[in-house]
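Chemist: mind folding the following:
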Amino acid sequence: MAAGPTSLELVVLGLLKEQDMHGYELKKRMTESLGPIMHVSWGSLYPALARLEAKGAVKAVEARPAIPNIPMTGSLGGEKAAFRSTSEGLRGSRNKKVYGITDIGSALFSGILNDDNEIDEKGFAVRLAFANHMDPEKRLKMLRDRRDLILERVKSSRRSFEKKRFAFEPYVELVLEHFRSTNSSDLAWIEGLIAKEESSTQNPGTDFLVSQEIQDSL
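Modeler: Predicted coordinates for the structure are as follows:
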């Protein structure tokens, strides 16, 4: 059975929806935009592009390099040298394989984003990065599911902390306290995202019982 699309493939499709790019540009954009989320090497990027191309999700498109102005130096020899250098640069640009997303790729990208299956930490971060492409209802559901998951983590860490409070294991308590503090911060953050999403979709209804439960857990 073939493996499903990876987070890296989702990122590639998302970036190619913005514009056609060659491998170097894709890697640069990933590093600049998603560096904290995922580290991408050449050894993983090009195989991902090959898999997507085999699926018909991306295709090679013709590069259209800009033609730079050749400076007028006043020296015929200097201008010839500049022209030769520019021509060689353009030939190099044309040799680079530029990728573009296809209709199949756009459908695949949308399907992954709006999938209701449970996702891991990296998968959530990547989907959130491209959440502007999601259906509003799916986006709100993803955030609420994430909130429920974090809330359960907060409860679990609270129970563990209370059990260990009087044990002679100070470093265990420090770890549990850090875990609880981090999840509490994440919970407040996700609640803020949900509130903004509900407001933007003209659906301001809130669940008071859940909100009160969250306050009691912090």
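Chemist: drop to CA atoms for contacts and neighbour counts, all remaining ones
Modeler: Noted.
Chemist: show me what contacts the residue nearest to Gly105 when sequence neighbours are not counted?
Modeler: Closest residue in space to Gly105, ignoring its immediate chain neighbours: Ala57 at 3.7 Å, by CA to CA, 6 or more residues apart in numbering. By CA atoms under 8 Å, 6 or more residues apart in numbering, Ala57 lies in contact with Ile101, Thr102, Asp103, Ile104, Gly105, Ser106, Leu108.
Chemist: same deal with Ala63?
Modeler: Ser93, Arg94, Lys96, Lys97, Val98.
Chemist: of these, select the buried ones using a ChimeraX command.
Modeler: ChimeraX command restricting the contacts of Ala63 to the buried ones, with burial defined by 16 or more other CA atoms under 10 Å:
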select :93,97,98
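Chemist: restricted to strands, list the contacts of Ala63.
Modeler: If you go by DSSP state E, the contacts of Ala63 have Val98 in strands.
Chemist: okay, the contacts of Ala63 in TSV with distance to Met30 next?
Modeler: Below are the contacts of Ala63 laid out as TSV (distance: CA to CA, whole Å):
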residue	distance to Met30
Ser93	21
Arg94	23
Lys96	18
Lys97	18
Val98	16
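Chemist: this one as well, want them side by side:
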Amino acid sequence: MGVRGSMLELAILGELQYPLHGYELRKRLSRAIGPLRRLSFGSLYPALHRLEERGLIRVTSPTSPGPRMPAKTPTESTSSTRKLVLYQVTPVGTEYLTASLAGADVDDEALPLTIGLMSKATPATRLKLLKERREQVLARQEAGREAKQSKDFWIRSKAELDSQQAQSELDWLDQLIQSDGGPAVQGGPAVEPSK
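Modeler: Just a heads-up that it's a prediction; the model follows:
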């Protein structure tokens, strides 16, 4: 299971608040996307190249000799002189990240990355995304009610598990919405307080 290119680019921008080399960036992103997904260098480096072309990140090589890079092939000398390349978000990239988070995905696939980027979002964007996710979970929970009536024991059991997981996520989302300054949410869909 991969990561959508647009979400990967936002995650990269979120991690590059200070200079990182590709290997360290991949480790951090892999932690962010979770153990069930895999981030390959074949996905990471093209995304870095696209971000650099758009001026959202800058690529530098330290002027002092850095650590020697391991050989790429068995015939290459282990004392390769390939330079350590560092990546860092630019001011334009930071602005792009903040603006793009307002439209970030909150579906099951994108949620881990989106949650990992919440600290870079404005309070209004965080609240919007949390409410969008809450509506998705409520819809999923409602759709599962029919499965709970199935004559098949295993379908009913799966529906019960889904319902428990959905309720747990709803409780978690409500807590986040409340702690982030949003309105209290009880029972159905979130309701804005009247002004």
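Chemist: hang on, the earlier thing: distance check, the residue nearest to Gly105 of structure 1 against Glu32 of structure 1.
Modeler: 24 Å (CA to CA, to the nearest Å).
Chemist: again, but for Lys122 of structure 1
Modeler: Here Lys122 of structure 1 is placed at a distance of 17 Å from Glu32 of structure 1 (CA to CA).
Chemist: touching, Asp162 of structure 2 and Gln141? I think so.
Modeler: Yes. Counting by CA atoms under 8 Å, Asp162 of structure 2 does reach Gln141; the two are 7.5 Å apart.
Chemist: who has more neighbours out of the two?
Modeler: In terms of neighbours (other CA atoms under 10 Å), Gln141 is the more surrounded of Asp162 of structure 2 and Gln141; the figures are 20 against 17.
Chemist: name the element the aligned partner of the more buried one in structure 1 belongs to?
Modeler: Under the alignment (TM-score structural alignment), Gln141 of structure 2 pairs with Val154 of structure 1. Taking DSSP states H and E as the definition, Val154 of structure 1 sits inside helix 136-164.
Chemist: next SSE after the host helix or strand of Tyr46 of structure 1?
Modeler: In this assignment (DSSP H and E), Tyr46 of structure 1 forms part of helix 42-55. Moving toward the C-terminus from helix 42-55 of structure 1, the next helix or strand (DSSP H and E) is strand 58-61.
Chemist: which part of structure 2 lines up with that following strand?
Modeler: Going by TM-score structural alignment, strand 58-61 of structure 1 lines up with residues 57-60 of structure 2.
Chemist: list the buried residues for that stretch?
Modeler: Applying 16+ other CA under 10 Å to stretch 57-60 of structure 2 flags Ile57, Arg58, Val59 as buried.
Chemist: my guess is the first one meets Gln88, correct?
Modeler: Yes. Ile57 of structure 2 lies in contact with Gln88 (CA under 8 Å); the separation is 5.4 Å.
Chemist: so which residues of structure 2 form strands?
Modeler: So, for structure 2 - with DSSP E - the strands run 20-21, 57-60, 86-89.
Chemist: residue in structure 2 matching His133 of structure 1?
Modeler: Using TM-score structural alignment, His133 of structure 1 pairs with Lys120 in structure 2.
Chemist: residues contacting its match?
Modeler: Gly14, Leu97, Thr98.
Chemist: if any of the residues you listed are buried, put those into a ChimeraX selection.
Modeler: Provided next is the ChimeraX selection string for whichever of the contacts of Lys120 of structure 2 are buried by 16+ other CA under 10 Å:
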select :14,97,98
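Chemist: which of the contacts of Lys120 of structure 2 does structure 1 keep?
Modeler: Retained in structure 1 by both residues aligned by TM-score structural alignment, their matches' CA atoms under 8 Å are the following of those: Thr98.
Chemist: out of the contacts of Lys120 of structure 2, who's nearest Pro35 of structure 2?
Modeler: Gly14 (19.3 Å; CA to CA).
Chemist: gap between the closest residue to that closest one other than its chain neighbours and Arg38 of structure 2?
Modeler: Nearest residue to Gly14 of structure 2, sequence neighbours excluded (CA to CA, 6+ apart): Leu117, at 6.3 Å. For Leu117 of structure 2, the distance to Arg38 of structure 2 equals 19 Å [CA to CA].
Chemist: these two: which has the busier surroundings?
Modeler: Leu117 (22 against 16).
Chemist: which residues does that one contact?
Modeler: By CA under 8 Å, 6+ apart, the neighbours of Leu117 of structure 2 are Ala11, Gly14, Leu101.
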